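>>> Attaching a predicted model along with its sequence, questions to come.
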Amino acid sequence: MIWDWGYAFEILPAMASASVVTLEITVAGFAVAALLGLVWAVIGLLEIPAVSFAVRLGCEFVRSTPLLIQLFAVYYFLPGYGIVLPAFLTGVVVLGVHYSAYCAEVYRSGFLQVPKGQWEAAIALNLGTRDVLARIILPQAVPPVILPLGNYFVALFKETPVLLAITIIELVATARIIGNDTFRYTEPVTLAGAFFLVLSLAAAQAVRYLDHRMALRTRISRA
């Protein structure tokens, strides 16, 4: 038989354990991406001389270079200059920084949806920049971009197999190791694909639910 259920159930605990590692990296990496992306977007919004230009240039550089090259640069090249990071931390940081460049564009689109009159009214009321962002701009700009941010969360999740290049044993790496040890790849690879499918669908559904709740709350607040 091509598929052996007994063998599949035997390796299932190892695959499930590896999926936890994948989820941990995904959640931590996206937390970094969402936070840094917001920082980059706010700096761009404020048009700070030199700083805003440097941030836009940095984001463009990150988006224009492969994620794998960025991983190699941090994990293999930086130790030559005395900067050594554990593999897990490297994966979280590189994934987070990489996707923060994309999240920044999502936040920027949210900022553009806020009418300019909101800024003018805030200035007329003599509110500080921090108060304007926290009380007026962000509450209006963030809810509409929940869905595209969630799409990047799912995309980041599906990028985690590339971390095999820096020795992180996540879901796909575990499937490969099991296959190499037993010379049976059908079950581990299929289980890895099944885990990715189920978790991706669950994450997408959760994002849609959150987007619906935020949209409903926004409509209620405006009523």
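Noted; the coordinates are in hand.

>>> from here on, contacts and neighbour counts on C-alpha atoms
OK.

>>> Excluding chain neighbours, what is closest to the residue nearest to the spatial centre of the chain?
The residue lying closest to the centre of the chain (CA atoms, centre = their mean) is F30, at 3.2 Å. Counting by CA to CA, 6 or more residues apart in numbering, F30 lies nearest to G96, which is 5.7 Å off, once chain neighbours are set aside.

>>> that older thread, check the gap between the residue nearest to the centre of the chain and I11 for me.
29 Å (CA to CA, to the nearest Å).

>>> for L35, same thing?
For L35, the distance to I11 - CA to CA - is 37 Å.

>>> what's the answer for L164, then?
19 Å.

>>> now what about the strand or helix carrying D181, what contacts it?
In the assignment (DSSP states H and E), D181 maps to helix 171-182. When contacts are defined by CA atoms under 8 Å, 6 or more residues apart in numbering, helix 171-182 is touched by residues 14-15, 18-19, 21-22, 161, 164, 184-185, 188-189, 192.

>>> if you set the cut-off to 7 Å instead, what comes out?
15, 18-19, 22, 161, 164, 185, 188-189, 192 (CA atoms under 7 Å, 6 or more residues apart in numbering).

>>> cool, stretch 213-223 as well?
Applying CA under 7 Å, 6+ apart, the external contacts of stretch 213-223 come out as P143.

>>> here's the one I want to compare it with:
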Amino acid sequence: MIDTSLWNWDHVWASLPDMLMAFVKVTLVVTIVGSAIAIVLGLVIALVRRSAPKPISRIVTFLMNFIRMTPLVVQLLFMYYALTSWSPLMVGIAVFGVHYATFMAEVYRAGIDSVPRGQWEATTALSMSPGRTWISVIIPQAVRATVPALGNYVISMFKETPFLVAVSVIDMVGAARAYGADHFRFTEVFIVAGVLFLIASYPTSLLINRLEKRLAY
């Protein structure tokens, strides 16, 4: 007999273990590792664009813009078929990390540009080396200005993990969809998935706000 009720808690509890497992093993892993890659690589891209010789800077800028203007799903599918020796999860992590690195690079660029010109002049007057200027003076100030935007991109990455289904990686939403298809119950599982996303992302936004205030001048 088909259950026609609008809401059934039995389906919530039955679907929750698989959804939580997918959340921990896929959604969180891709978000955390992908964010780490994006944060570091984005800074490298921003520094190369600003400090490298013009030919290298132009090549990096072209590649960055190409990746930014290409849909994430297309990148996932292309790399999935190109890197056949990689697991789908590794492909997903790499694509998410590189994709968001290109956006974070622009955030870093804006942060670097926001450093007062007097700071640059002061490091020159003190005969500081370029490396020490960047590490001790410019980057710390730039990071303070970029924390909110970087945090927003991390949250965006977290919410876009369902795109991993394109490369056969089952995240939390994929697990919810699979349960719903097997039991013809989609209302409960998708609402629970939305609530889990909210429970995870809202504290993250609060943490980012707190970090922003702590790093403020």
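Arrived safely. The structure displayed is predicted, hence computed values, not measured ones.

>>> for the residue nearest to F30 of the first structure, what are its contacts?
29-30, 32-33.

>>> Look at V30 of the second structure and say how many residues are nearby.
27 (other CA atoms under 10 Å).

>>> if I pick it, what's in contact with it?
I93 are the contacts of V30 of the second structure under CA under 7 Å, 6+ apart.

>>> What does it correspond to in the first structure?
With TM-score structural alignment as the criterion, V30 of the second structure lines up with I25 in the first structure.

>>> do the same with S57 of the second structure
Using TM-score structural alignment as the criterion, S57 of the second structure maps onto S52 of the first structure.

>>> Next one: its match from L46 of the first structure, what distance?
Relative to L46 of the first structure, and taking CA to CA, S52 of the first structure is found at 8 Å.

>>> Just want to know which of the two has more residues nearby.
More neighbours surround S52 than the other of S52 of the first structure and L46, with 18 against 11 (other CA under 10 Å).

>>> OK, contacts around the more buried one?
43-44.

>>> hmm, 8 Å instead?
Contacts of S52 of the first structure (CA under 8 Å, 6+ apart): 43-44, 46.

>>> what does M104 of the second structure give?
Per CA under 8 Å, 6+ apart, neighbours of M104 of the second structure: 38-39, 42-43, 150, 153.

>>> Please pull up the equivalent of A8 of the first structure in the second structure.
Under TM-score structural alignment, A8 of the first structure pairs with V12 in the second structure.

>>> For its match, grab the count of nearby residues.
18.

>>> Helix or strand: which one has it?
Going by DSSP H and E, V12 of the second structure is part of helix 9-22.

>>> average offset between the next helix or strand after that helix and the first structure?
On the C-terminal side of helix 9-22 of the second structure, the closest following helix or strand by DSSP H and E is helix 29-51. Here the mean offset of helix 29-51 of the second structure against the first structure after fitting is 0.7 Å, by mean CA distance after the TM-score superposition for the first structure.

>>> For helix 29-51 of the second structure, buried residues please.
29-32, 34-35, 37-39, 41-43, 45-49 (16 or more other CA atoms under 10 Å).

>>> Mean deviation, whatever helix or strand comes next after it versus the first structure?
Using DSSP H and E, the next helix or strand after helix 29-51 of the second structure towards the C-terminus is helix 54-68. Average distance, helix 54-68 of the second structure versus aligned residues of the first structure after superposition (mean CA distance after the TM-score superposition for the first structure): 0.9 Å.

>>> can you check stretch 201-209 of the second structure too?
Compared with the first structure, stretch 201-209 of the second structure is 1.3 Å away on average (mean CA distance after the TM-score superposition for the first structure).

>>> what comes up buried for that stretch?
201, 204-205, 208.

>>> Can you tell me which of the residues you listed end up in strands?
Judged by DSSP state E, strands contain none of these.

>>> so which of those comes closest to I135 of the second structure?
I208 (22.6 Å; CA to CA).

>>> and the gap between that closest one and Y153 of the second structure?
I208 of the second structure is 11 Å from Y153 of the second structure, by CA to CA.
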